[in-house]
Structure formats: structure tokens, C-alpha cells
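>>> Fold the following, please.
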Amino acid sequence: MAAFDYARSRATADRLIARFGQAGAVRRSGAPSGDPWNPTPGPATDHPCTLVVLDYEAREIDGTLIRATDRKVLVAAGGLAVEPSAADRIVIAGTALEIVRVSPLAPGGTIVMYEIQARG
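As a prediction, the model looks like this:
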């Protein structure tokens, strides 16, 4: 039996997100400099990505872990220079939102896309 082709699934996900999504960015803070007791934040770097913004369904919102104003963001893995983390921010239509949680969809070890919980 042949192994499943996850690279093809990733290409399909990238294509669909590009078709129905929008341009965005993963904003990563720069390394701090200066004195350890009074560091100066380094300049942030935006890494372009393609994303789709969705609302959470009412049954998913519990008011604590997922709030009514949170957004589910699907980010294409293809062409993304960095792996998003909760330390980053996601830029959607010029607005930087906090990343609460990042869940890579990675069956078989191949990252197909990222699901991000974003909070404004």
C-alpha cells in the first residue's frame, strides 16, 4: 500500500487559502538590546503569509479559553519563512492581533497549515 502524499494536501491547502483568503503577516519581535535590567525591544519583522479569517462557532466559545471576539485564522504553510508561535502577532488587514494558540495541522510530519487563535 502506497503512503499518503501529504505534500499534495499541503499544495491543495495553500491553493484554497490563496483563493479564498487574504494577505497578512506573522510579526516577530526583534531581539532585545541594552542593559539586562532595562532592555530595549528590537524592531519587529513582518513575515508575509496568506490567511483566512473565520469566526468561532457559538458552541466553541466558552468565554474563558475562547472568547466571542477571538478569531480562527488558517495560515498557509507554503512560503512561510517562520513557524508561528504564541510569542508572535498576526497582522490582518493592517491590525496586529495577539496569538493565543498555534496548532499546526501536521499529519505524517508534514505541516499542511497552521490554525491560529487570534485575539484583539
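
>>> hey, let's count contacts and neighbours off CA atoms from now on
Will do.

>>> roughly how far apart are residue 115 and residue 32?
The gap separating residue 115 from residue 32 is 28 Å, by CA to CA, to the nearest Å.

>>> So for these two, which residue has more residues nearby?
residue 115 (18 against 13; other CA atoms under 10 Å).

>>> Would you do the same for the sequence below? I want to compare the two.
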Amino acid sequence: MSRLDESLVPLAARLVARAGTAMTWRRTGPAAYDPAGGAVSSAEVETAVTGVIEEVETGHADGLVRRGDRIVTLAAGPLAGEPEPGDALVIAGAEHRVLSLTTTWAGDRPALFRLHVRR
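So this is what the prediction gives:
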């Protein structure tokens, strides 16, 4: 990893923190088996994050975009883990499901995640 790569990850985090909106990243934690009750349960894990929200045009080339879909950019540096399809972002009290994501890399480390989300 070069010096430039090392500086891009914190730079991305600072820019998203400065221009972003507070939201909550919600994902289902690992499943746990209770041998006494015989039930499998999992808890939701919530993390406060900051993301930049973009509205998506419905005339998007792949035809998989609906009115109200958004692209949310999260800095990878502050996150513990990587978002996945099925996770949720709670934005202004409304839950949006992650449909897909793309990763922007700085060398061998992720710098940004761009999430396609739908309410």
C-alpha cells in the first residue's frame, strides 16, 4: 500500500462526515441456539453512521430503479464490517433496505461503500 492509499481512507471518512447525514446501520447479528428452549434467535445490531444521500433517477440504465430509491455513500474507515444486501439504513426514522453495494478501494483497503437502498 502506498502513502497515497493510506491517506485516501481517512480523507474519505472526513469528507463523508462533513457532508453527510446521521443515520443508523441495522443488521441482523449472528444466530444463537438456545439448547434449553430449542429456539434459534438473533439480535439486531445497530450502529450510528454518517452517509451522503443521493436521489436516483428512475431512468437508470439497468431498469432496476424505482421512484424513491437512493444511493447512500458511507466511508469504510469508521465501519466495523461491510454492509450487505438485506441490511437496513434508518434515515430520518424510515427504514431503507440495502439492495446492492459497490466498493471503492484505496489500494487493498475499502475507502467508500455506495449502497443502493429502497424504502
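
>>> Strands along structure 2, start to end?
Taking DSSP state E as the test, the strands found in structure 2 are 21-28, 32-34, 39-41, 44-55, 70-75, 88-91, 94-106, 109-118.

>>> with structure 1 superposed, average distance for the second one?
To tie it back to what came earlier, the one meant is strand 32-34 of structure 2. Compared with structure 1 after fitting, strand 32-34 of structure 2 deviates on average by 5.8 Å (mean CA distance after the TM-score superposition for structure 1).

>>> Report all helices and strands that that strand contacts.
strand 39-41 (3 or more CA pairs under 8 Å, 6 or more residues apart in numbering; DSSP states H and E).

>>> swap in the fifth one?
Packing partners of strand 70-75 of structure 2 (3+ CA pairs under 8 Å, 6+ apart): helix 3-19, strand 44-55, strand 109-118.

>>> Quick check: which of those is buried the most?
Per residue and on average, the most neighbours among those fall to strand 109-118, with a mean of 21 (mean count of other CA atoms under 10 Å).

>>> spatially speaking, which residue is in the middle of structure 2?
By CA atoms, centre = their mean, structure 2 has its centre lying nearest to residue 83, at 4.6 Å.

>>> which residues touch that one?
Counting by CA atoms under 8 Å, 6 or more residues apart in numbering, residue 83 of structure 2 touches 101, 113.

>>> change it to 6 Å
Residues in contact with residue 83 of structure 2 (CA atoms under 6 Å, 6 or more residues apart in numbering): none are found.

>>> before we move on, what about residue 33 of structure 2?
39-40.
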